[in-house]
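Novice: here is a sequence together with a model predicted from it:
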Amino acid sequence: MTDPTYDQELHARRASSFGPHAAAYAEHRPDYPLAALDWGLAGAAHPAQDVLDLAAGTGKLTQGLVDLGLTVTAVEPDAGMLAQLAKLLPDTTALSGKAEDIPLAGESVDAVFIGQALHWFDWEPAFAEIRRVLRPGGVVVALWNHDDVEVEWVVEFSKLVRGGVTRVALAENRTLDAAGFAPFEEHQFPHSHRRTIDSLLATVATHSNLLVADPADRDAALAAARDYLHSVPTTSSGEFDYPLITTALRARKV
């Protein structure tokens, strides 16, 4: 019989696996499309200026919010990830903290953004904290970049290297009901990431399922993925756009 604590333990290992690989994460993970950020901000009852990037990682989403001219505070629990963010955005306030205990005053921000991280949260206390720091009419926005499954070669590549966390997270969070928030809305945005075979494999090597995998299994998966990419005309001869979809969920504080 499967140990009933196994999934919980694996989830915790994957959630905490990124820090030692923060530099690679910063170099290889994709950003988020401007249209998705604008759509998220439009969910607030009033124009947003003060924004929290929660579980900000190395600043992939933070950078986009800063580029919009917003006043951004980044909160991230992992010291290695936070150090990369501070290197990227030295003028942005970056604080150590977690979703379940946000180091901000009550009603201090107009929007809370969460990039590629909501599925790691303890949802009930996290949403209580998000609601606490949001001003009346503020909005919470969760974003995920994931493979475009309408593209056949992407689907086949994904079977070789993906762990399914994003797909499970999207399925679960689409039914999310958070106390004190209006029903969540969803929208999807086309996106892409300019890659080579080497840089795409470096990107997927930063995903939690491979970070916690047995080294031999990880190397075998990456080798099989490399062989497959060399067989695909789109990817075998230099740079290419890796097709992504960005799914965004937003809900207004009520």
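Specialist: Cool, the structure landed.

Novice: make it CA atoms for all contacts and neighbour counts henceforth
Specialist: OK.

Novice: gap between Leu41 and Asp91?
Specialist: Using Cα to Cα, to the nearest Å, Leu41 is found at 22 Å from Asp91.

Novice: touching, Ala111 and Leu134? I think so.
Specialist: Yes - because the distance of 6.5 Å satisfies Cα atoms under 8 Å, Ala111 is recorded as touching Leu134.

Novice: so which residues of the stretch 1-150 of the chain form strands?
Specialist: 50-54, 71-76, 93-96, 109-115, 134-147 (DSSP state E, counting those that start in this stretch).

Novice: need the ones you listed in TSV (columns: distance to Leu82).
Specialist: Listed next are the strands of the stretch 1-150 of the chain as TSV, based on distance: least, Cα to Cα, whole Å:
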stretch	distance to Leu82
strand 50-54	12
strand 71-76	6
strand 93-96	7
strand 109-115	15
strand 134-147	19
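
Novice: re earlier: Ala111 and Leu134: which is more packed in?
Specialist: Neighbour count, other Cα atoms under 10 Å: between Ala111 and Leu134, Ala111 has more, with 29 against 25.

Novice: hey, where'd the helices end up in the protein?
Specialist: For the chain, the helices defined by DSSP state H occupy 6-15, 22-28, 34-41, 60-67, 79-88, 123-133, 152-161, 165-173, 197-204, 208-211, 215-231.

Novice: between these, which one is closest to His191.
Specialist: His191 sits nearest to helix 34-41 of all the helices of the chain, at 9.8 Å, using Cα to Cα.

Novice: how about residues contacting that closest one?
Specialist: 47-48, 64-65, 111, 139-141, 188-189, 246, 248-250 (Cα atoms under 8 Å, 6 or more residues apart in numbering).

Novice: what comes up buried for it?
Specialist: For helix 34-41, the neighbour count (16 or more other Cα atoms under 10 Å) marks Ala36, Leu37, Trp39, Gly40, Leu41 as buried.

Novice: same check on stretch 19-38?
Specialist: Neighbour-count burial for stretch 19-38 [16+ other Cα under 10 Å]: 19, 22-26, 28-33, 36-37.

Novice: measure it end to end?
Specialist: Note: stretch 19-38 ends 29 Å apart using Cα to Cα.

Novice: give the contact list for Ala111.
Specialist: For Ala111, counting by Cα under 8 Å, 6+ apart, the contacting residues are Leu41, Ala44, Ala48, Asp50, Val51, Leu52, Leu134, Gly138, Val139, Val140, Val141.

Novice: okay, pairing it with this:
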Amino acid sequence: MEERKSFGTAAAAYAEHRPDYARAAPRWAVASAPGPRVLDLGAGTGKLTASLVALGLDVVAVEPDPAMLTELRRALPSVRALRGSAEAIPLPDGSVDAVVAGNAMHWFDMAVAGPEIARVLAPGGVLAGLWNVLDDHVEWVAELGRVAGAVVVGPRDTVTGWRAATADPHLPGGPPARFGAPEHAEFPHGQRRTAESLVSTLATRAGVLVLPARDRRAVLDRIRVFLTSDPRTGRGEFTLPMWTGVLRVRRL
């Protein structure tokens, strides 16, 4: 199974355990958009959609996976939610002022998705990707990344690596529209977890979901032993230090 197609197998767990986004991050992502019409592309279970709705924006969500879309519609029944993908967006030309993607833009085939995004964006519209990343400047978080391995915590998943890992390969280029220079910002964030609930969160990572069952258990057991044996994480609730990173470009 392709990693980007793996999330539907854990849609309910994704909805329960994945974090939302730092409150200031979605606001910054769309701050320079010419209007309130926003497309949440690759919306998953609606984690980012909910934050955009809370800003009073006119939001439509597009998600390719039916199980993820079901969770989104259950959580946000008032939101217009459509089956579709970044490569085939079911919206008219110039119909949105911003396209945002929460922990999703790296899955897009930008050779196809770039022209599609440009098509649905109004002139001057904004494209923004948001990623929740671990604060590996914190000692135990950096150690967690080493214990978990790259299949769980890759360069894109840490505050020290996300900019480089989500730069040019995840931006559209060429016709039919040009985009301006990328802008970056990071916003402090955190998620209250226990050792077991953090294991459950990491179990929803794509690299974990596609592992054979035996290998998946081994990885998660290794993480569980690390978390439960460390006094900073093994004694009830703690805050997982995070950042929400935002990459933003404007359609010219």
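Specialist: Received the coordinates, thanks. Just so it is clear, the model here is predicted, and its values are computed rather than measured.

Novice: hmm, back to that, closest to Gly180 of structure 1 out of the helices of structure 1?
Specialist: helix 123-133 (7.1 Å).

Novice: residues in structure 2 aligned with that closest one?
Specialist: Against structure 2, the aligned range for helix 123-133 of structure 1 is residues 110-120 (TM-score structural alignment).

Novice: quick check: that stretch compared with structure 1, mean distance?
Specialist: Once superposed with structure 1, the aligned residues differ from stretch 110-120 of structure 2 by a mean of 1.0 Å; criterion: mean Cα distance after the TM-score superposition for structure 1.

Novice: what's the counterpart of Arg80 of structure 2 in structure 1?
Specialist: That one, Arg80 of structure 2, aligns with Thr93 by TM-score structural alignment.

Novice: which ones are touching its match?
Specialist: Val72, Thr73, Ala74.

Novice: name the nearest residue to Ala13 of structure 2, ignoring sequence neighbours.
Specialist: Thr204 (7.0 Å; Cα to Cα, 6 or more residues apart in numbering).

Novice: out of the contacts of Ala111 of structure 1, which end up buried?
Specialist: Leu41, Ala44, Ala48, Asp50, Val51, Leu52, Leu134, Gly138, Val139, Val140, Val141.

Novice: quickly note the distance from Leu39 of structure 2 to Asn132 of structure 2.
Specialist: Taking Cα to Cα, one finds Leu39 of structure 2 at 19 Å from Asn132 of structure 2.

Novice: the counterpart of Lys5 of structure 2 in structure 1: neighbour count?
Specialist: Matched to structure 1 by TM-score structural alignment, Lys5 of structure 2 sits across from Ser16. Neighbour count for Ser16 of structure 1, taken as other Cα under 10 Å: 16.

Novice: any figure for the gap between Ser16 of structure 1 and Leu82 of structure 1?
Specialist: Distance from Ser16 of structure 1 to Leu82 of structure 1, by Cα to Cα: 13 Å.

Novice: what do you get for Ala44 of structure 1?
Specialist: Counting by Cα to Cα - Ala44 of structure 1 and Leu82 of structure 1 are separated by 27 Å.

Novice: quote the end-to-end distance of stretch 51-68 of structure 1.
Specialist: 11 Å.

Novice: buried residues in it?
Specialist: So stretch 51-68 of structure 1, judged by 16+ other Cα under 10 Å, has buried residues 51-66.

Novice: so where is it in structure 2?
Specialist: Stretch 51-68 of structure 1 maps onto residues 38-55 of structure 2, going by TM-score structural alignment.

Novice: show me what Glu239 of structure 1 aligns to in structure 2.
Specialist: Aligned partner of Glu239 of structure 1 by TM-score structural alignment: Glu237.

Novice: which residues touch Glu116 of structure 2?
Specialist: Contacts of Glu116 of structure 2 (Cα under 8 Å, 6+ apart): Ala86, Glu87, Ala88, Ile89.

Novice: okay, now Ser17 of structure 1: neighbour count?
Specialist: 19.

Novice: roughly how far apart are it and Ala213 of structure 1?
Specialist: Taken as Cα to Cα, the span from Ser17 of structure 1 to Ala213 of structure 1 is 11 Å.

Novice: I'd guessed Gly115 of structure 1 sits against Thr166; true?
Specialist: No - counting by Cα under 8 Å, Gly115 of structure 1 does not reach Thr166; the two are 11.5 Å apart.

Novice: which neighbours do those two share?
Specialist: Trp144.

Novice: more neighbours: the two, which one.
Specialist: Applying other Cα under 10 Å to Gly115 of structure 1 and Thr166 shows that Gly115 carries more neighbours, namely 22 against 17.

Novice: that one - nearest residue in space that isn't next to it in sequence?
Specialist: Leu143 (4.8 Å).

Novice: show me what that neighbour aligns to in structure 2.
Specialist: Per TM-score structural alignment, Leu143 of structure 1 is aligned with Leu130.

Novice: wait, Val208 of structure 2 touches Arg216, no?
Specialist: Yes - counting by Cα under 8 Å, Arg216 is a contact partner of Val208 of structure 2 at 6.0 Å.

Novice: of those two, who's got more company?
Specialist: More neighbours surround Val208 than the other of Val208 of structure 2 and Arg216, with 20 against 16 (other Cα under 10 Å).

Novice: measure the more buried one to Glu143 of structure 2 for me?
Specialist: From Val208 of structure 2 to Glu143 of structure 2 the distance is 18 Å (Cα to Cα).

Novice: cool, and Thr194 of structure 2?
Specialist: Taking Cα to Cα, one finds Thr194 of structure 2 at 17 Å from Glu143 of structure 2.
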